[in-house]
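Asker: Sequence and predicted structure, then a few things I'm wondering about:
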Amino acid sequence: MGIATAHLSDTIAREERGHRYTILEVCSALGGGISQIGTGYWARHYGFFSPSIFMSCCSVAALICTILLRSKQADTQRLLNDSALRVEDQEVETTRLVKSGVKSIFKQLREIFRIYTTNSCECDGCEGGKCRNLVGKSKSRVWRLWFYLLTYVVYMAAVDGYEDLMTMFLVSMPLCFSPNLVGIQAGLSSVVTLISPIVVNIYRLGFHISNQTILLTGIFYRIVFCALFLLAKDAVLIFVATALGMFTCITMPFIRVQISDLVSQSEQGPALALVPCIAKLVNTVSPVILLTIYPATLYILPSFIWVVIAVYFLVALLIMVTVWIADKVNDKTVDQNVL
């Protein structure tokens, strides 16, 4: 996902990235959903050998597709290894493009560190390495980048945590879902994500909503999702909450969009590389925390865990509201300077 996102950043115009990132997220969710549902039945009736071979073939097909990908701007952009060279030569003004092979992992980490600790952007396509294509937000991008990363951490901590306890919650009191209902809920969760690109287009083209506002709506619907699960006594509210997935699954792509908008083209790879690394770390820690809280609070209120998860999303929402207000103030200041 990280490599695919970086590739889209290199080949897609800024205003189209949110839509394309959402489609990428939909494909990932749909593939995972089909795999979870389909391979279970396959293995049950035909054993594990044939589905294992099939999934191996899918991996080979993905590898071939990746090899065939080539950036349309390959001659004017550097990715992770190339931009890492700038750390050594940052005092030398040059517009020469450097092409290199595999570089030290330490140089790559230093480039990521530079991006997330300096406000100045560097771009291969601009004179003197300073990017002229970014808006005023880039002048104070460091705190914004870290706020987006923090939001991603809190948001994914909630999402990864509740996905691991979802089945236990559904089959327990007071819902007592049958295996069929659990499967339908999982299938609906994957299917509704197909509608999310349409939702993004309605937001952008119909209502002309900014990327930051779209991000806020995605987090807000997650809080509504938790409220419905908290109040649910039967299957109706559960399926209504699951249907909100068409609005909620746009959150992660638009966090990546906002990070992408704060860095230059040659910084896309290093900037976005940190996101999947953090996601893996959160995916390891968060389920342990929520799966510890869930059984400990069953005697208080079976659905109390959704209050805890809603607090996670509320924190993420407040962080993004802070950035939204800062962007509004910044845009107003820029307009006044232009006048």
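Answerer: Done, it's in. Residues are numbered from 1 along each chain as shown.

Asker: switch to C-alpha atoms for all contacts and neighbour counts from now on
Answerer: Noted.

Asker: ok, Val159 to Arg114 distance?
Answerer: 30 Å (CA to CA, to the nearest Å).

Asker: can you check Gly38 too?
Answerer: Applying CA to CA, the value for Gly38 to Arg114 is 44 Å.

Asker: now Tyr294
Answerer: Using CA to CA, Tyr294 is found at 40 Å from Arg114.

Asker: Just want to know which of the two has more residues nearby.
Answerer: Tyr294 (21 against 18; other CA atoms under 10 Å).

Asker: Report all helices and strands that the one helix or strand Gly33 maps to contacts.
Answerer: In the assignment (DSSP states H and E), Gly33 maps to helix 17-46. Other elements packing on helix 17-46 under the criterion 3 or more CA pairs under 8 Å, 6 or more residues apart in numbering; DSSP states H and E are helix 2-11, helix 49-68, helix 179-191, helix 196-201, helix 251-261.

Asker: another structure for you, compare them:
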Amino acid sequence: MNCSKTNVSFLLLCLITLIVTYGTLLTVVVKIQFIYWKVAESHNTTHRVTTDCGNSTSSEIDQLVAKEVSKWTLEFDMTMFLPASIAGIIVTSWGDRVGRKIAMTIPVVGMVLSNAFLATSIYLNWPLKSLFLYNLLAGLGGYYMTLLMQGYAYISDITPSVDRGIRMAILDTCLGIGGGVAGLSSGYWIDSQGYFAPVMTCTIMVAASLFIIPLLPDSHKLRRQLAEERESNVNEDQSSTSSNPSYGTCDDVDQKNEKNPKKKGYNLLDLFRSVWNVYSSEFSHCDKCHVTGDDCNTLSKTSSDEMCPHGGGKYPGRVWRMWCYLISYDFAMFVNVGSSVFLTIFLLSQPLCFNPVLIGVQSGMKFAVGALTPFLVIIYQRVLSFSNNFIIMIGFLGWFGYALLMSFANETFLVFIATAMLTFGYSHTSYIKAQMANMVSEYEHGASFALLSSSEILTFLAATVTFLTLYSSTISIYHGFAWLFAAIVLIIPMILMTIVWIADKRRRNQLLDNERKPILS
């Protein structure tokens, strides 16, 4: 019964993600091309002229427009990502206390209001400065990344650790499908109906997701039901096989804390404190077993796992692993976002000179190859028996090859060959999040993703500043320099993941040699 509920919950979550992704990413593509058109219009030219590669005068205008578009995009993104970085960490951690559905609603409402304002701005042909309010409205709600982190936390709540990577990869595939359809339709839609119709449609679609979110079952209740089933199974196994004390149901700790139950508050300081604990301590709190850092001070100092069935207790080496995963994820998003913010300008400019249809095809192909990710990770895990860390490395290598080849792309076919390399490039972020969720208790999933959400938003800002500045500064020297820089940056997370891979392999070998010991004395 609970298994069917979790499957239905996951399908509803995928549907919400698909709808919001399509609406959000199509709006982003339309917004960038709208900015390009407005800037070109201000120079008494048209979008068609700025992409005419056969005219030297057009080439000068093209570079001027590209630089100005980069400047506007940078200022707009700063207006969005600065407030979103603060809202993201608060809303995502808050989901541990009030539930995922309420926390999901906040960024969606922000996106609906911002998209409605963008549609109004386009319809009334307001000046570009009006888009500052659009970005501010989206940022105050935490924006798209906060919704995604709530989705990953929801999956972590209702999914056993062994299946989290695959389910997160499937959810990421929904992002790919939504983004692929958005990319394929954007060029034709803009050519046929202009900018207003796509944005207005996206606003209605994202608003429709607000009626689906309440249909999601409460992940906290599902988690408690699954935990009770696991505990009953553990009790049966213990009564039939051993009389040794165990941490299985945490009875000792539960009785110890019955007289002094923990008070659950929702003040802001507690939210930040719970996030900091995840990234500064090897001990996970468990609300069910009332395990805290103070309780864990009495635990034996061994290298074996010392965790309750809900993930509370000691995880040796968790702190530095969490930071390695966090930094690697941020570098991955730095390159992903950084390459996306100037990709449209890169393709519109010389020597490629793509038209809106080709831009849509490339964008659609880029996201659509991600649809193969669930099939690939199933082969990786269940056929080839690859470890999670090795799957992460494959993803980084796919993105490294994509960025390196794009740096030399001066023909259309090279762009599409490079994009095809991303077939292997969409597994790493899913498994990084799964690894992070596996190192915390079931009551800290939101806290573990809260800092990830905030750092991802700040990474969006840093990537936007870095790549738009770098691209506009080097476009006249070397058209693909920003791509070469992206490939070099990816070497850093690959080194970090190699270190974690080696450490985890040694830890697994050590655990095989040690018998499991009771955690509480």
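Answerer: Cool, the structure landed. The model shown is predicted, which means the values in this text are computed figures rather than measured ones.

Asker: What would you report as the TM-score here?
Answerer: Once superposed, the chains reach a TM-score of 0.85 (TM-score structural alignment, normalised by the length of structure 1), with 326 aligned residues with a CA RMSD of 3.0 Å.

Asker: that older thread, rebuild the helices and strands packed on helix 17-46 of structure 1 as JSON lines, extending it with distance to Asn283 of structure 1.
Answerer: Output for these, formatted as JSON lines (distance: least, CA to CA, whole Å):
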{"stretch": "helix 2-11", "distance to Asn283 of structure 1": "15"}
{"stretch": "helix 49-68", "distance to Asn283 of structure 1": "22"}
{"stretch": "helix 179-191", "distance to Asn283 of structure 1": "19"}
{"stretch": "helix 196-201", "distance to Asn283 of structure 1": "24"}
{"stretch": "helix 251-261", "distance to Asn283 of structure 1": "14"}
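
Asker: nearest to Val98 of structure 1, of the ones you listed?
Answerer: For the helices and strands packed on helix 17-46 of structure 1, proximity to Val98 of structure 1 was assessed by CA to CA; helix 2-11 is nearest, at 16.9 Å.

Asker: on average, how far is that closest one from the matching bit in structure 2?
Answerer: Following superposition, helix 2-11 of structure 1 is found to deviate from structure 2 by 0.7 Å on average (mean CA distance after the TM-score superposition for structure 1).

Asker: Just the buried residues of that helix, please?
Answerer: Residues 5-10 are the ones in helix 2-11 of structure 1 that count as buried (16 or more other CA atoms under 10 Å).

Asker: How about stretch 254-269 of structure 2?
Answerer: Neighbour-count burial for stretch 254-269 of structure 2, counted by 16+ other CA under 10 Å, picks out Asp254.

Asker: Same question for stretch 124-139 of structure 1.
Answerer: Using 16+ other CA under 10 Å as the burial criterion, the residues of stretch 124-139 of structure 1 that qualify are 124-125, 129-131, 137-138.

Asker: Number of residues surrounding the nearest residue to Thr22 of structure 1 once chain neighbours are set aside?
Answerer: Residue nearest to Thr22 of structure 1 in three dimensions, not counting chain neighbours: Pro253, with 5.5 Å by CA to CA, 6 or more residues apart in numbering. By other CA under 10 Å, 21 other residues sit near Pro253 of structure 1.

Asker: Check the one 4 residues further on too.
Answerer: A count of nearby residues for Val257 of structure 1, using other CA under 10 Å, gives 26.

Asker: same thing with the one 10 residues further on?
Answerer: As a burial measure, Glu267 of structure 1 scores 28 neighbours (other CA under 10 Å).

Asker: Once you drop chain neighbours, what's closest to the aligned partner of it in structure 2?
Answerer: Mapped onto structure 2 by TM-score structural alignment, Glu267 of structure 1 lines up with Glu444. Using CA to CA, 6+ apart and skipping the chain neighbours, the partner closest in space to Glu444 of structure 2 is Asp96 (6.8 Å).

Asker: Also Met168 of structure 2?
Answerer: That would be Ser430: by CA to CA, 6+ apart, it lies 5.3 Å from Met168 of structure 2.
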